[in-house]
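*Asks:* this one's sequence-less:
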């Protein structure tokens, strides 16, 4: 399977640079995964496509303001770091720019000394392990000094940090937002619950590898980054009961999809669990739990385009994307949505 099979031509101006004023006013392309038929509507009408026996699976991870700007001790050279993974004792795996200024032993000063980082070692992919020292609570200092780690294709400054956060975000740990969830408002979620649709919350902390391009020609040779996930007993029960009653399990976002597909037993049942997953879903994959998916429009040749193609077929997805370009849908993180049913 060639990575070029998942290419489509996207005009630069269709990449959404800013979130809409009203989260639920984005457009929604509804795609029938069997027939390839499409409908065009507004996201707030997604409720019309959900049935009382269905269940929505949400990823309740919270993005941390993981981008920090500091100065190298002694030279005042500017250094930018991105927090990737918390290790232990205030040690984080980070991405550092420019890397050549961050040799082991280097100290980086943030916020006039509110936070100090010392580079311990260089690890895989040129990432740095940095130990932080500070007084007070790390999360509060991060909230003060850090910026949201917006994807590289978004060049505008984000005025409100919360707009790169779902309204149901709870557990700190992501370097990127589960963006399909950005379309939901508290009001829309209440209406969905009132219709009898159950909500199951799972957690997957999204890593920056989600933006890593596929560098191999043969899709099967690509190695996915690993991400931490958690499924509670409550969420497992809701999903298992939905399946038993013949309802659909509808994931909001590819991260929720990867979580439940990683956690499921071969027979599609779930139980409370947590761990790391590097599951890679591409055409040919047999879904164990997922029936339908709410998702955004993804980058050409990305693992996420491959995942949605596994659900609805490459041909149907490429047709839908071509239509979305023609109809001038907004693409990527702050863009419009698709419901694959």
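*Replies:* Thanks, I have the structure now. Computed from a predicted model, the values in this text were never measured in an experiment.
*Asks:* from here on, contacts and neighbour counts on C-alpha atoms
*Replies:* OK.
*Asks:* Could you tell me which residues make contact with residue 94?
*Replies:* Going by CA atoms under 8 Å, 6 or more residues apart in numbering, residue 94 touches 81, 82, 83, 84, 85, 127, 128, 129, 130.
*Asks:* are any of those buried, and which?
*Replies:* 81, 82, 83, 84, 85, 127, 128, 129, 130 (16 or more other CA atoms under 10 Å).
*Asks:* Among those residues, which pair sits farthest apart?
*Replies:* Greatest spatial distance among the buried ones among the contacts of residue 94 (CA to CA): 81 and 85, at 12.2 Å.
*Asks:* Name the nearest of the buried ones among the contacts of residue 94 relative to residue 239.
*Replies:* Nearest to residue 239 among those, counting by CA to CA, is residue 85 at 29.1 Å.
*Asks:* show me the contacts for that closest one.
*Replies:* Residues near residue 85 by CA under 8 Å, 6+ apart: 92, 93, 94.
*Asks:* and of those residues, the nearest to residue 134?
*Replies:* Nearest member of those to residue 134, counting by CA to CA, is residue 92, at 14.0 Å.
*Asks:* so the closest one, which of the three states?
*Replies:* For residue 92, the assignment made with DSSP: H, G, I helix; E, B strand; the rest coil gives strand.
*Asks:* residues near the nearest residue to it once chain neighbours are set aside, how many?
*Replies:* Once flanking residues are discounted, residue 92 sits nearest to residue 86: 4.5 Å by CA to CA, 6 or more residues apart in numbering. Per other CA atoms under 10 Å, the neighbour tally for residue 86 reads 14.
*Asks:* which SS class is residue 301?
*Replies:* coil.
*Asks:* Quick check: residue 242 vs residue 283, distance?
*Replies:* 25 Å (CA to CA, to the nearest Å).
*Asks:* Tell me which of these two has more neighbours.
*Replies:* Legend: neighbour count by other CA under 10 Å for residue 242 and residue 283, higher for residue 242 (19 against 16).
*Asks:* Put this next to the previous one:
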């Protein structure tokens, strides 16, 4: 492996603004699909509705069934000034890790609709905060908070989608098989499946679900010069009994998305741990052990997600695939097009 593959600068690229997708393809499965076959070293340009034509017959698909919550809240400080709060993740039943726009001190209370308040209990070095939520002065558990924010919160569109969320985003920024509430970012490779296509594929292929509650750390660029020095964020995961059976077998696995991939690969390295915190960083120096094929979107420069792609095909091929996608005007990031690595 070359030293270049360990340099963060190697994962930078220039993307024309017009290739950042602000809205999804409609219908979902009309997104473009770049298929790269490693054995024949060939690229095929297609559409997501043709996915089944490319799926290896004997592979099992693993999906992430996490559900995006309305994690962005707009409220007021005691002074009356406006505040924006982004829920990142539940640390336990009552302590919630959040990001708050603007200065707040420990002890500050923030006020939202539906008589919801958040009290700041801790300021963290990484810029995040810890808060406890109350309604009518009653301390709320995370699961009791969810129906309230579903009413008053907003879908937390990623920072590069430079617009406010719209009503349609509540459906579009969610996979058709989303079930377990807790993510603040969607597992984006999943967004392309229509209900019909998902049902059809599941009928013809072994499949199972894992849960990884995607946190906002997924968008954090690598800021160290050497990628292996990057402190990887951790996220809650849970592997279903059906997924465990597949992963413990020798059936080839096609992972739907980088989040499923990190979950599967964390489990492959920590057998027996079917739930907990996953903080695995896949890159060319830490290649996949269990996943054979990857379905994914096109990711941000210098992101751990781009480095994960390079763990499958190497840095040079990743650069070549991304150059090809830019040349062919593929749409990038969360609402963008897809790539299948065989």
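*Replies:* Alright, I've got the coordinates. Remember, predicted model here, so these are calculated numbers, not experimental data.
*Asks:* TM-score of the superposed pair?
*Replies:* Overlay of the two chains. TM-score (TM-score structural alignment, normalised by the length of structure 1): 0.92; 329 aligned residues with a CA RMSD of 1.6 Å.
*Asks:* okay, the contacts of residue 94 of structure 1 in JSON lines with secondary structure next?
*Replies:* Formatted as JSON lines, the contacts of residue 94 of structure 1 follow (three-state DSSP):
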{"residue": "81", "secondary structure": "strand"}
{"residue": "82", "secondary structure": "strand"}
{"residue": "83", "secondary structure": "strand"}
{"residue": "84", "secondary structure": "strand"}
{"residue": "85", "secondary structure": "strand"}
{"residue": "127", "secondary structure": "coil"}
{"residue": "128", "secondary structure": "strand"}
{"residue": "129", "secondary structure": "strand"}
{"residue": "130", "secondary structure": "strand"}
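*Asks:* Which of those are retained in structure 2?
*Replies:* Of the contacts of residue 94 of structure 1, the ones still in contact in structure 2 (both residues aligned by TM-score structural alignment, their matches' CA atoms under 8 Å) are 81, 82, 83, 84, 85, 127, 128, 129, 130.
*Asks:* Show me what the second one lines up with in structure 2.
*Replies:* By that I understand residue 82 of structure 1. When structure 2 is aligned by TM-score structural alignment, residue 82 of structure 1 is paired with residue 86.
*Asks:* so that match sits right up against residue 75, yeah?
*Replies:* No. Applying CA atoms under 8 Å, one finds residue 86 of structure 2 not in contact with residue 75, separated by 11.2 Å.
*Asks:* can you map out the strands along the stretch 51-200 of structure 1?
*Replies:* Ranges of strands in the stretch 51-200 of structure 1, per DSSP state E, counting those that start in this stretch, are 55-59, 61-63, 67-72, 78-86, 91-97, 107-110, 115-122, 128-134, 171-174, 198-204.
*Asks:* Nearest to residue 288 of structure 1 among these would be which one?
*Replies:* strand 55-59 (14.5 Å).
*Asks:* Which other helices and strands does that closest one contact?
*Replies:* Packing partners of strand 55-59 of structure 1 (3 or more CA pairs under 8 Å, 6 or more residues apart in numbering; DSSP states H and E): strand 198-204, helix 233-244, strand 249-252, helix 254-263.
*Asks:* what about 10 Å?
*Replies:* If contacts are counted by 3 or more CA pairs under 10 Å, 6 or more residues apart in numbering; DSSP states H and E, strand 55-59 of structure 1 sits against helix 186-194, strand 198-204, strand 227-231, helix 233-244, strand 249-252, helix 254-263, strand 292-296.
*Asks:* Out of those, which gets nearest to residue 37 of structure 1?
*Replies:* Comparing these by CA to CA, strand 292-296 comes nearest, at 14.7 Å.
*Asks:* List the buried residues of that closest one.
*Replies:* For strand 292-296 of structure 1, using 16+ other CA under 10 Å, the buried residues are 292, 293, 294, 295, 296.
*Asks:* Distance of the match of residue 82 of structure 1 relative to residue 129 of structure 2?
*Replies:* Relative to residue 129 of structure 2, residue 86 of structure 2 is positioned 10 Å away (CA to CA).
*Asks:* ok, now residue 310 of structure 2?
*Replies:* Counting by CA to CA - residue 310 of structure 2 and residue 129 of structure 2 are separated by 33 Å.
*Asks:* ok, now residue 225 of structure 2?
*Replies:* 27 Å.
*Asks:* just residue 233 of structure 2 next, same as before
*Replies:* 15 Å.
*Asks:* Residue 281 of structure 2 too?
*Replies:* With CA to CA as the criterion, residue 281 of structure 2 and residue 129 of structure 2 are 24 Å apart.
*Asks:* cool, and residue 19 of structure 2?
*Replies:* Separation of residue 19 of structure 2 from residue 129 of structure 2 (CA to CA): 34 Å.
*Asks:* what does residue 192 of structure 2 give?
*Replies:* Residue 192 of structure 2 is 34 Å from residue 129 of structure 2, where distance means CA to CA.
*Asks:* Residue 240 of structure 2 is in contact with residue 274, isn't it?
*Replies:* Yes. Counting by CA atoms under 10 Å, residue 240 of structure 2 does reach residue 274; the two are 7.6 Å apart.
*Asks:* Identify the contacts common to these two.
*Replies:* Common contacts of residue 240 of structure 2 and residue 274, defined by CA atoms under 10 Å, 6 or more residues apart in numbering, comprise residue 210.
*Asks:* Settle it for me: which of those two has more neighbours?
*Replies:* For residue 240 of structure 2 versus residue 274, neighbours defined as other CA under 10 Å are more numerous around residue 274 (19 against 14).
*Asks:* neighbours of the closest residue to that one other than its chain neighbours, just the number please.
*Replies:* Excluding the flanking residues, the one nearest residue 274 of structure 2 by CA to CA, 6+ apart is residue 239, at 5.0 Å. Using other CA under 10 Å, residue 239 of structure 2 is surrounded by 23 other residues.
*Asks:* I'd like the contacts of residue 85 of structure 1 as TSV, with distance to residue 319 of structure 1 appended.
*Replies:* Formatted as TSV, the contacts of residue 85 of structure 1 follow (distance: CA to CA, whole Å):
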residue	distance to residue 319 of structure 1
92	42
93	40
94	39
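*Asks:* ok, these in structure 2: which stay?
*Replies:* Comparing the contacts of residue 85 of structure 1 with structure 2 on both residues aligned by TM-score structural alignment, their matches' CA under 8 Å, the contacts found in both are 92, 93, 94.
*Asks:* between these, which is closest to residue 323 of structure 1?
*Replies:* residue 94 (39.0 Å).
*Asks:* What does the closest one correspond to in structure 2?
*Replies:* Per TM-score structural alignment, residue 94 of structure 1 is aligned with residue 98.
*Asks:* who's in contact with the residue lying closest to its match once chain neighbours are set aside?
*Replies:* With CA to CA, 6+ apart as the criterion, residue 98 of structure 2 has its nearest non-adjacent residue at 4.4 Å, and that residue is residue 87. By CA under 10 Å, 6+ apart, the contact list for residue 87 of structure 2 reads 69-73, 96-100, 128-131, 156, 182-184, 215-216.
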